[in-house]
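J.: The following comprises the amino acid sequence and a computationally predicted model.
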Amino acid sequence: MKIRAVNCMIDWLEFSVFGMTEIDVLKLMGINELIFDVKRGFYYERVLSYENIVQVSSGLKGNDSDKHEHIHVRLTGKGCRLLEQFYGTDDIRTEIRCRFILNEIKVSRMDIAVDYSMKFVIDYFHSALNKRLNGVKSIDHAGNFVSGLTLYLGSRKSEKFFRLYEKDFETGDFVNYKDRLELVLKNEYATFEMLNENLLIKIVSTYMNDIVWLEDDRRMLWSEMKNGQCEISPKIRHKKTTLKEKRDYILNTYGKTLKASAEMYGTKEITSAIHESVYSERDLRMIKNEKVINVMKYKKEAKKRDLSQRKVIDELKYHKGIWLDRPVYENGEIVRYEKQFVQQLEPDRDKLNQLSILAELNSEVG
């Protein structure tokens, strides 16, 4: 029997809304009538929580909080299902996107879950642990054969990874559930896929293309689990290869975390970790390449400047001329003078040489 996708949905969604107040976000989401528990969070001064499945946080902590003030919304899987029922839809992503279409939002995490008609986790388990696949650098697992297995393809700290687990064991419902595959996207990936029009199942299938199993039966099963594909932003897919790109990525992604850590625990450990770090061959190669890249950029800019200067000089040579006072006549009389640029082209040297030779010959004949 061929495996097929039974259900595809958002199973976790976190996003931040900028330029709006807490009450505006609640009203726009249509949940301002819910009764929330009010508490304090680690990163936020005020957290509204409804059964821990819907949270709306405000008052970002930190010295620069005014510059990055936003309202943060977190929906668990149950929270997504609750709002879908409330909105009368089966697509929470499209509903949220439409409600905040005129606002600036950033999605920090989005999990897309696909339930399948057959068990498959155990099929991939041994192959993954023995690294008989390409496309991921980190592989991890959790659980056991009694409580259910979970397999992670990709680092859980990365911007995207897959989680494969036995959903029937987790829920205790062995009739309606089999195994589930989840694609976890963060930050740029999550924001891009949240705002585009691609179907969820196609998004998952496209990211599945990154993983190639080395065994024929695993590769065939993985292919059967896909359902179409879509384009992924070239900007996001661009690998950060230079030292500057990696630095910018770290600052943009983890800058706030580092700041919060520095305010809470100080900078001694961070500074110590930097000074005590030992360069690998790859790091040294990257530093050397960065210097080469900078030299190449300088040479390229210098070449552009030289070329630009040569063009200016050529233009001056070609358009070299003089300003003359040109009389302006009215009724046959000069009423004023206007400046006029008269172009003087450089003489044709070859033609002058030919004329001089002819002149000499004529003089000799004469």
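T.: Looks like it came in fine.

J.: okay, CA-based contacts and neighbour counts for the rest of this
T.: OK.

J.: Next, count neighbours for residue 57.
T.: Using other CA atoms under 10 Å, the number of residues around residue 57 comes to 23.

J.: and what of residue 48?
T.: Burial of residue 48, expressed as a neighbour count using other CA under 10 Å, amounts to 20.

J.: structure B:
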Amino acid sequence: MFIGDCETLANGLYLSVDWLSFTVKDGMSYLDVVSYFGLHMEDFQIGLNGRYGYKSRIQHSIYPIHVLYDGNDDMGVHVDVSGSAVGYFLNAYKEKKTCDMTPFGELSYSVESFDSTVLADLLKDIMDKGQLTRLDLAVDDFGCNYYSMEELTNIFNDRLYVSKFKKWKLDLEKGKSGTTGHTIYLGKRVSEIMFRIYDKTLEQNSKKGNEVNDNPWVRWEIELHKERACAVALYLISGNTLSSATIGILANYLRLIDRDNERDSRCSTSEKWNSFISSISKLSLYQTSPEKTLEEKKEWLMKQVAPTISAIYRIDGDLSFIYDLIDNGSPRISAELRHLIQRALEGALYDA
């Protein structure tokens, strides 16, 4: 069974899933969650301080896997899986789902579709049992066959790019021995999508100390949160490839150009950029919000407004304030609400 968390393109770029964060909210304890995804409690350090509002946390002794629990009743159990741990986590999940020996003397893995991957199965399982909160996709350019960080910095300084992101930021970290970090950010950390491009060799050397690696290596990372992460997960669950998701997002949000027109949007795409994205089509993550129904608006009123109205009723002792609300709101009913009213009335007549 194909794991699906990495892929090498024909142009030499290496793609991978670099982070998974999710919350399980179906009543499972942290012990249940650890076991369900194929992990073992004896591999974890226990009794650690929590984070993100959770009081408690356990951490895998070798891999960067954190399980947080003991939060409010509606917080469930949260799991963070980062970097090198993603492959380990997927293999543990695969082994958990691997059945006993078949009549032919082999192990089998239960799948819903022969086109599926372990990654797609895991993402579906996560979304069935809770909520995916973060998904990072990485593109590694080993050997800097396309862009060095210095070249990219010049490209952005010279505005030789078109992007959906309004701003970019350069972050240079300095140490006693010189530059220890070189990163370009596109987008904001608080948003649902952000790009991070950095010198991976510098990052590794800053951690290893005396073990210097001279091999050039630039990494492009797409950090996705909440609805954007879920949109990509559904795209992968539907049978699409990691390359069409990762490079498709890059191509949709960024285009490097040649300055052959005064207007950026009319400039030709750089041939190197065309080679970098390997003719993969753009992937838009934009999703139109579904039209709110009257029932949903009633539910919102019940949850958000009802306590305040109840308090006012207790003070006034009558419903005069409610009648004032109705009178005041009637001339201000929007076109959207009139449409919902008309549709509800037509439905009532049809049912009659």
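T.: Yep, it's here. As the structure is a prediction and not an experimental result, all values here were calculated from the model.

J.: what's the TM-score for these two chains?
T.: TM-score for the superposed pair, counting by TM-score structural alignment, normalised by the length of structure 2: 0.60. Supporting figures: 253 aligned residues with a CA RMSD of 3.9 Å.

J.: Could you pull out the helices in structure 1 for me?
T.: With DSSP state H as the definition, structure 1 shows helices at residue ranges 22-29, 77-87, 92-99, 121-129, 167-171, 187-195, 200-208, 216-224, 234-237, 243-265, 268-276, 281-318, 349-365.

J.: wait, which of these is closest to residue 135 of structure 1?
T.: If you check each of these against residue 135 of structure 1 by CA to CA, helix 200-208 wins as the nearest, at 9.5 Å.

J.: got the angle for the closest one vs helix 92-99?
T.: In terms of direction (axes from the mean of the first three to the mean of the last three CA atoms, to 10 degrees), helix 200-208 of structure 1 departs from helix 92-99 by 110 degrees.

J.: and the angle from helix 200-208 of structure 1 to helix 187-195?
T.: 150 degrees.

J.: So which elements touch helix 200-208 of structure 1?
T.: The contact analysis (3 or more CA pairs under 8 Å, 6 or more residues apart in numbering; DSSP states H and E) places helix 200-208 of structure 1 against strand 5-18, strand 104-116.

J.: I'd like those strands as a markdown table, with mean neighbour count and distance to residue 364 of structure 1 appended.
T.: Written out in a markdown table, the entries for those read as follows (neighbours: other CA atoms under 10 Å; distance: least, CA to CA, whole Å):
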| stretch | mean neighbour count | distance to residue 364 of structure 1 |
| --- | --- | --- |
| strand 5-18 | 19 | 92 |
| strand 104-116 | 21 | 89 |
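
J.: could I get those as TSV with distance to residue 263 of structure 1?
T.: As requested, these are exported to TSV (distance: least, CA to CA, whole Å):
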stretch	distance to residue 263 of structure 1
strand 5-18	22
strand 104-116	22
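
J.: Indicate which one of the helices of structure 1 is closest to residue 342 of structure 1.
T.: Per CA to CA, nearest to residue 342 of structure 1 of these: helix 281-318, 12.0 Å.

J.: Quick check: the aligned residue for residue 191 of structure 2 in structure 1?
T.: Aligned against structure 1 by TM-score structural alignment, residue 191 of structure 2 finds its counterpart in residue 158.

J.: Can you get me a residue count around the corresponding residue of structure 1 for residue 274 of structure 2?
T.: In structure 1, residue 274 of structure 2 lines up with residue 223, judged by TM-score structural alignment. Residue 223 of structure 1 is flanked by 15 other residues according to other CA under 10 Å.

J.: Distance check, residue 223 of structure 1 against residue 79 of structure 1.
T.: Computed with CA to CA, to the nearest Å, the distance linking residue 223 of structure 1 and residue 79 of structure 1 is 31 Å.

J.: again, but for residue 58 of structure 1
T.: From residue 58 of structure 1 over to residue 79 of structure 1 the distance is 19 Å, taken as CA to CA.

J.: Likewise for residue 189 of structure 1?
T.: Note on residue 189 of structure 1: its distance to residue 79 of structure 1, by CA to CA, is 22 Å.
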